[in-house]
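>>> Next one to model:
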Amino acid sequence: MDFDKLKQDIIEYSKEIGIDKIGFTTAGTFSEMKNRLLRQEMLGYQSGFEEKDIEKRVDPSLIFDGPKSIIAIALAYPSRMKNAPQSKRGERRGIFCRASWGTDYHHVLRDRLSKLEDYIKSRVPQAQFKSMVDTGELVDRAVAKRAGIGWSGKNCAVITPEFGSYVYLGEMITNLPFAPDEPMEDQCGTCNKCVDVCPTGALVEGGQLNAQRCIAFLTQTKGFLPDEFRNKLGNRLYGCDTCQTVCPENKGKDFHNHWEMEPDPEIAKPLLKPLLTISNKEFKEKYGHVSGSWRGKKPIQRNAIIALAHYKDETAIPDLIAVMQNDVRPVIRGTAAWALGKIGGEEAGKALQKILAQEKDEEVITEIHKGLEILSGDLKQL
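From the prediction side, this is the model:
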């Protein structure tokens, strides 16, 4: 078997099925990433969503029998929304990050990887594969970097010369011995914009992220958002793009190569108030196809309440009062109490006082007191 010829054929076929970039690397241990992950664990910087076994994250032989090489793929996604609706008084809107626009990228990349598997299998019937996207054991960024897809930026994203960091990544471990491509040299240089502007200081330094402080992670948590991050959230409902939008390598990068990734403006930038009372069925029907829905509606609703507080949207006061009176979830009731305090006004104050006399949950009571303190001027910032 001429594997060099097969490699070139795979590269050509990948273009036919909508893979924007492809690279090949060895199946050896990712030693540099192992050291980085061990340090992340020691510092408590992990998100908790990752594979717990660090050895499996860096050693392909622990998750695949007899690996010979890894194929990495990248698909570019849009950075600009066509016909984006405007947020205005009484009709304030939140925003999903760009990586959650369109159809869930896990499905899109798995489709491309599946087609690639079928093609290779047709050429080499004894070929074996293990494909993964984001939720697999291996670190996508480490594979993509070593396969020459791009370099690992200071914002912890893989940056490609062609598409910037606006790319989804996936990989396929195989038992076929493809020649590896050359990794790309780091091109961030002295630029430190992403580190400097990170809203919460989650980028501790170039290439090191404290996920516990990252807004992209925080928007996916289900409990009360810690006080120090509430004023940093803005109108973000899911994810954060700040470290990408400031990157000079992303300037002018906006690719609409895949119809599945085109955002529905009313989903990617939805009205906030309707989110407060959306049912589980309605949420699944409207948002279930986007990656930002994977944690369910609760984090999105909590973030929508915080966004209304960010806007100081007085028209939302009746909606927030109704949430406090009717919602059975303490996190949602408590966040609404805090938001009422941030928005302010006599109506909000009276409602908080009235509900305080009825509320039984201690955490919600604490949030009501926060709201009242903000209203009274004793606590200006949280």
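>>> Only C-alpha atoms from now on, for both contacts and neighbour counts.
Will do.
>>> first vs last residue of stretch 353-364, how far apart are they?
With C-alpha to C-alpha, to the nearest Å as the measure, stretch 353-364 spans 13 Å from end to end.
>>> Buried residues, it. List them.
355, 356, 359, 363, 364 (16 or more other C-alpha atoms under 10 Å).
>>> Spatially, what comes nearest to the last one if we skip its sequence neighbours?
What that stands for is residue 364. Nearest residue to residue 364, sequence neighbours excluded (C-alpha to C-alpha, 6 or more residues apart in numbering): residue 334, at 4.3 Å.
>>> circling back to that earlier point, want to throw the buried residues of stretch 353-364 into TSV with secondary structure and distance to residue 15?
Output for the buried residues of stretch 353-364, formatted as TSV (DSSP: H, G, I helix; E, B strand; the rest coil; distance: C-alpha to C-alpha, whole Å):
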residue	secondary structure	distance to residue 15
355	helix	60
356	helix	61
359	coil	59
363	helix	54
364	helix	54
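>>> Can you pick out the most distant pair from those?
Greatest spatial distance among the buried residues of stretch 353-364 (C-alpha to C-alpha): 355 and 363, at 13.6 Å.
>>> secondary structure class for residue 159?
Secondary structure, DSSP: H, G, I helix; E, B strand; the rest coil: residue 159 is strand.
>>> The structure of the following sequence is requested for comparison with the preceding one:
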Amino acid sequence: MNVLTLQQQVRDYAISIGIDKIGFTSAAPFIDLKRLLKQQQELGYQSGFEEADITKRTEPTLLLEQAQSIIAIAVAYPSKMVDAPQGKKGERRGIFCRASWGIDYHTAMRERLALLEQFILEKVPTAKLRSMVDTGELSDRAVAERAGIGWSGKNTNIITPEFGSYVYLAEMITNIPFESDEAIGDQCEDCRLCLDVCPTGALIQGGQLNAQRCIAFLTQTKGDLPDEFRTHLGNRIYGCDTCQTVCPKNKRKHNLIHEELFPDPEIAKPLLKPLLTISNKDFKQQFGHISGAWRGKKPLQRNAIYALAHFKEEEAIPLLEEVMTTDERPVIKGAAAWAIGKINGEQSKAILQRALIDEQDAYVIEEIHKGLLFTQ
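Here you go, the predicted model:
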């Protein structure tokens, strides 16, 4: 079969199975990306979640023998929640970022990639294919940019003309020599809204991110959250959308297209207090199907505690005291102590002073003292 004919058939089939955009590029090395990644590594800007071997991230031929091209795909996800519940005193709510509103995007993308692989193999039984989503070696964004899916915005997200930056990305390396699509030129121009509003200054300059300061990364860490970032969390319990919500290119991009990606409002904006004592079983049952659950409940519980402090939720102090005195995890106990002080209710000082009498963990004791400083 003629490659161009096959390529068009692949495009048509991709749209029929719920892929919103597809592009093709060569399997040539990503030379500019290699330079950028080395710089990020030297500056300590990486998150640690990515593939450590820069060569694997930038040379597709190392990942698939005789690789000649890469198929990039994008699936749009919603940016608008219908009938979103409103938090109120006594019933404060947290928020998951939009990328975690529906079913886990790894599942959604892998299902589509599997169908696409099957389709290609039916047409070309000898084809070699290797697909990956997010956790693969290649940079989804670099592949998508070169394949014409969108351009790399100053917020480091791929921005598509059709769906804004609210798209999931994935790719498939193949030995089929598909014709490359043209890249889309930068359309951010002199806009720098995302840089100006980043809560923690994680966006160093257009297209460069210090992941160690990014709230989206920080909400996923399992350990202690440095003091300087705690008040910046707001009510975010997983991820951060600030650099996307302010982007002019995302205006009126609601993307209510795929039902499996629609948010369950009670999951996407959960009540905070029940999260603090949720069992592992209930957590898995309620949140296990979303990508925001991948690190387990501990980071989300810590973030929920800081969110209660953000709201100055005095009604939560008895529950926070219970967590501080009965939970066995120092990070959670310490977060509760800090939050009790930050809320600074009538009983906060006495509660923290009592806790000091029996507490043995040095970290928790330090957090109690931090909490007491708020009550002076």
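>>> Does the residue nearest to residue 364 of the first structure touch residue 370 like I think?
No. Judged on C-alpha atoms under 8 Å, residue 334 of the first structure makes no contact with residue 370 at a distance of 9.6 Å.
>>> These two - which one has more neighbours?
Neighbour count, other C-alpha atoms under 10 Å: between residue 334 of the first structure and residue 370, residue 334 has more, with 26 against 22.
>>> Tell me who's in contact with that one.
Residue 334 of the first structure sits next to 324, 363, 364, 365, 366, 367, 368 when contact means C-alpha atoms under 8 Å, 6 or more residues apart in numbering.
>>> distance from the helix or strand hosting it to the second structure after superposition?
Assigned by DSSP states H and E, residue 334 of the first structure falls within helix 330-343. On superposition with the second structure, the average gap between helix 330-343 of the first structure and its aligned counterparts reaches 0.3 Å (mean C-alpha distance after the TM-score superposition for the first structure).
>>> just how off-centre is that helix within its chain?
Averaging C-alpha positions (C-alpha atoms, centre = their mean, to the nearest Å) puts helix 330-343 of the first structure 25 Å from its chain's average.
>>> what does stretch 271-279 of the second structure give?
Relative to the centre of its chain, stretch 271-279 of the second structure is centred 21 Å away, using C-alpha atoms, centre = their mean.
>>> what's that stretch aligned against in the first structure?
Residues 271-279 of the first structure are matched to stretch 271-279 of the second structure when aligned by TM-score structural alignment.
>>> List of residues touching that stretch?
So stretch 271-279 of the first structure is in contact with 91-94, 300-301, 304-305, 307-308, 316, 319, 323, going by C-alpha under 8 Å, 6+ apart.
>>> any idea how far residue 84 of the second structure is from the spatially most central residue of the second structure?
Nearest to the geometric centre of the second structure sits residue 239, at 5.0 Å (C-alpha atoms, centre = their mean). Distance of residue 239 of the second structure to residue 84 of the second structure, given as C-alpha to C-alpha: 18 Å.
>>> what do you get for residue 336 of the second structure?
28 Å.
>>> Could you do residue 353 of the second structure as well?
To residue 84 of the second structure, residue 353 of the second structure is 40 Å away according to C-alpha to C-alpha.
>>> And for residue 327 of the second structure?
The separation that residue 327 of the second structure has from residue 84 of the second structure, given C-alpha to C-alpha, amounts to 31 Å.
>>> ok, the two, which is more surrounded?
residue 327 (16 against 13).
>>> List the residues that contact that one.
Residue 327 of the second structure neighbours (C-alpha under 8 Å, 6+ apart): residue 333.
>>> and what of the one 3 residues further on?
Going by C-alpha under 8 Å, 6+ apart, residue 330 of the second structure touches 361, 363, 364.
>>> circling back to that earlier point, let's see which of the contacts of stretch 271-279 of the first structure end up in helices.
Here DSSP state H is the test, and those give 300, 301, 304, 305, 307, 308, 319, 323 as lying in helices.
>>> Any chance of JSON lines for these, columns distance to residue 119 of the first structure and neighbour count?
Below are these laid out as JSON lines (distance: C-alpha to C-alpha, whole Å; neighbours: other C-alpha atoms under 10 Å):
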{"residue": "300", "distance to residue 119 of the first structure": "40", "neighbour count": "25"}
{"residue": "301", "distance to residue 119 of the first structure": "43", "neighbour count": "23"}
{"residue": "304", "distance to residue 119 of the first structure": "44", "neighbour count": "31"}
{"residue": "305", "distance to residue 119 of the first structure": "48", "neighbour count": "30"}
{"residue": "307", "distance to residue 119 of the first structure": "47", "neighbour count": "27"}
{"residue": "308", "distance to residue 119 of the first structure": "50", "neighbour count": "27"}
{"residue": "319", "distance to residue 119 of the first structure": "54", "neighbour count": "17"}
{"residue": "323", "distance to residue 119 of the first structure": "53", "neighbour count": "21"}
